[in-house]
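Asker: Structural data only, the sequence is not supplied:
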């Protein structure tokens, strides 16, 4: 088992590459024990362009029918080998709208489809963006999203509060 003390020893010896490799191995062991999870889910102005690279949305108020964009980070996921030697991470995503007091307002979770991430490295975390297209909703809701790591079957959820309101008319 890699430890922080061992990593520090490698750094003290000037072996930065080995220290980083061991730190990643340590983080992988932590996420393996913690299991699959989602963190840093945020509303954004549009799709993210990189890990932590997005424009945060200043509010959570959307016009009816306006696309809702979200940034999501995942950890503790499964890596499955791709035919080209890459590592694949596959997630199934669905969502529902809940009332502010937690009552589910859709008959079932609404499937959004598959998210496939691919890397020629062995990442310890990843990110993706989601675009929700919600019609017919007006008022305040909790946008609850369910993410499943397909290979392990483990799942995680996150909730983003949203409001759908018609824009105020000019001059009122």
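Answerer: That came in fine, so what should we check first? Quantities reported herein were computed from a predicted structural model and do not represent experimental measurements.
Asker: CA only for contacts and neighbour counts going forward, please
Answerer: Noted.
Asker: And the helices in the chain?
Answerer: When assigned using DSSP state H, the helices of the chain occupy the ranges 4-12, 16-34.
Asker: Switch these over to a markdown table; also include distance to residue 144 and mean neighbour count.
Answerer: Formatted as a markdown table, the helices of the chain follow (distance: least, C-alpha to C-alpha, whole Å; neighbours: other C-alpha atoms under 10 Å):
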| stretch | distance to residue 144 | mean neighbour count |
| --- | --- | --- |
| helix 4-12 | 36 | 14 |
| helix 16-34 | 22 | 15 |
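Asker: What sits closest to the one residue sitting closest to the centre of the chain if chain neighbours are left out?
Answerer: Compute the mean C-alpha point of the chain, and by C-alpha atoms, centre = their mean the closest residue is residue 72, 2.4 Å away. Among residues not flanking residue 72 along the chain, residue 41 sits closest, at 4.4 Å (C-alpha to C-alpha, 6 or more residues apart in numbering).
Asker: what about residue 121, neighbour count?
Answerer: For residue 121, the tally of surrounding residues (other C-alpha atoms under 10 Å) stands at 10.
Asker: scratch that, residue 91 is what I was asking about
Answerer: By the other C-alpha under 10 Å criterion, the neighbourhood of residue 91 contains 23 residues.
Asker: next up, a second structure to put side by side with the first:
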């Protein structure tokens, strides 16, 4: 059978065209996905650059405003969790103002005070007022050494409101009573629920209750 050059190159040209089309589509999807994934980071870097310019210009108010915007951009990428979790010796006086407890051993009737800072919860900004809104609630379980829930309560705390500044420094304090617990090992479960983000995070705090 005799093949002409045109009959040979025609299928080849179609194959090349298909390969080029597939390559173009793959590149388009990759670039689109890459840009979509990086857009929050780009916003973060934009505000950081703004902060640098204002800092060089010795404009403290504008510098801090840009840094707060950068924090809000980074916040959206955080997982919902808690940082700076501590058993404390007394009621905290404010953000970061606490005295850590030296151990996790308690006597019956002694209160357990837990300090933590939630991060990554959803914050809604009202474009009209410029205020930020958040809604958190917390539940509590006391679990013994065998994994049994010996006490607990739903909605031990409700934390919601509006603020003019982005609420990235929002400490929570929980005070639990250990009255009636027999001596032994326990785990305190503090479940924080983000009502706007429809997510939850559980902070597990091991403790030991000693006899009188």
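Answerer: Yep, that arrived. Since the structure is predicted, the reported quantities are computational estimates derived from the model, not experimental observations.
Asker: Once they're superposed, what TM-score comes out?
Answerer: The pair, once superposed, lands on a TM-score of 0.79 when counted by TM-score structural alignment, normalised by the length of the first structure; 163 aligned residues with a C-alpha RMSD of 2.6 Å.
Asker: want to throw the helices of the first structure into TSV with distance to residue 118 of the first structure?
Answerer: Output for those, formatted as TSV (distance: least, C-alpha to C-alpha, whole Å):
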stretch	distance to residue 118 of the first structure
helix 4-12	28
helix 16-34	17
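Asker: check contacts around the aligned partner of residue 141 of the second structure in the first structure.
Answerer: With TM-score structural alignment as the criterion, the equivalent of residue 141 of the second structure in the first structure is residue 96. For residue 96 of the first structure, the residues meeting the contact criterion (C-alpha atoms under 8 Å, 6 or more residues apart in numbering) are 104-106, 108-110, 143-145.
Asker: of the residues you listed, which stay in contact in the second structure?
Answerer: With both residues aligned by TM-score structural alignment, their matches' C-alpha atoms under 8 Å as the criterion, the subset of the contacts of residue 96 of the first structure whose aligned partners also touch in the second structure is 106, 108-110, 143-145.
Asker: picking up where we left off before, and the helices of the first structure: which comes nearest residue 78 of the first structure?
Answerer: The closest of these to residue 78 of the first structure is helix 16-34. By C-alpha to C-alpha, the value is 9.0 Å.
Asker: Pull up the aligned stretch in the second structure for that closest one.
Answerer: The counterpart of helix 16-34 of the first structure in the second structure, using TM-score structural alignment, spans residues 60-78.
Asker: How many residues are close by whatever residue of the second structure lines up with residue 132 of the first structure?
Answerer: With TM-score structural alignment defining the correspondence, residue 132 of the first structure maps onto residue 176 in the second structure. When neighbours are defined as other C-alpha under 10 Å, residue 176 of the second structure has 15 of them.
Asker: Closest one to residue 21 of the first structure out of the kept ones among the contacts of residue 96 of the first structure, please.
Answerer: Within those, distances to residue 21 of the first structure taken as C-alpha to C-alpha reach their minimum at residue 145, with 33.2 Å.
Asker: And the closest one, what's its match in the second structure?
Answerer: Checking with TM-score structural alignment, residue 145 of the first structure has residue 190 as its match.
Asker: Is it correct that that match is in contact with residue 139?
Answerer: Yes. Between residue 190 of the second structure and residue 139 a contact is recorded at 5.9 Å, counting by C-alpha atoms under 8 Å.
Asker: Between the two, point out the one with more neighbours.
Answerer: Per other C-alpha under 10 Å, whichever of residue 190 of the second structure and residue 139 has more neighbours is residue 190, with 20 against 17.
Asker: where do the strands sit along the first structure?
Answerer: Per DSSP state E, the first structure carries strands over the ranges 37-44, 61-62, 68-75, 80-81, 87-98, 110-119, 125-132, 139-149, 155-164.
Asker: just to revisit the earlier point, same list, the kept ones among the contacts of residue 96 of the first structure, but as JSON lines with distance to residue 136 of the first structure please.
Answerer: Rendered in JSON lines, the data for those read as follows (distance: C-alpha to C-alpha, whole Å):
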{"residue": "106", "distance to residue 136 of the first structure": "12"}
{"residue": "108", "distance to residue 136 of the first structure": "16"}
{"residue": "109", "distance to residue 136 of the first structure": "16"}
{"residue": "110", "distance to residue 136 of the first structure": "14"}
{"residue": "143", "distance to residue 136 of the first structure": "14"}
{"residue": "144", "distance to residue 136 of the first structure": "17"}
{"residue": "145", "distance to residue 136 of the first structure": "18"}
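Asker: between those residues, which is nearest residue 25 of the first structure?
Answerer: Within those, distances to residue 25 of the first structure taken as C-alpha to C-alpha reach their minimum at residue 145, with 29.5 Å.
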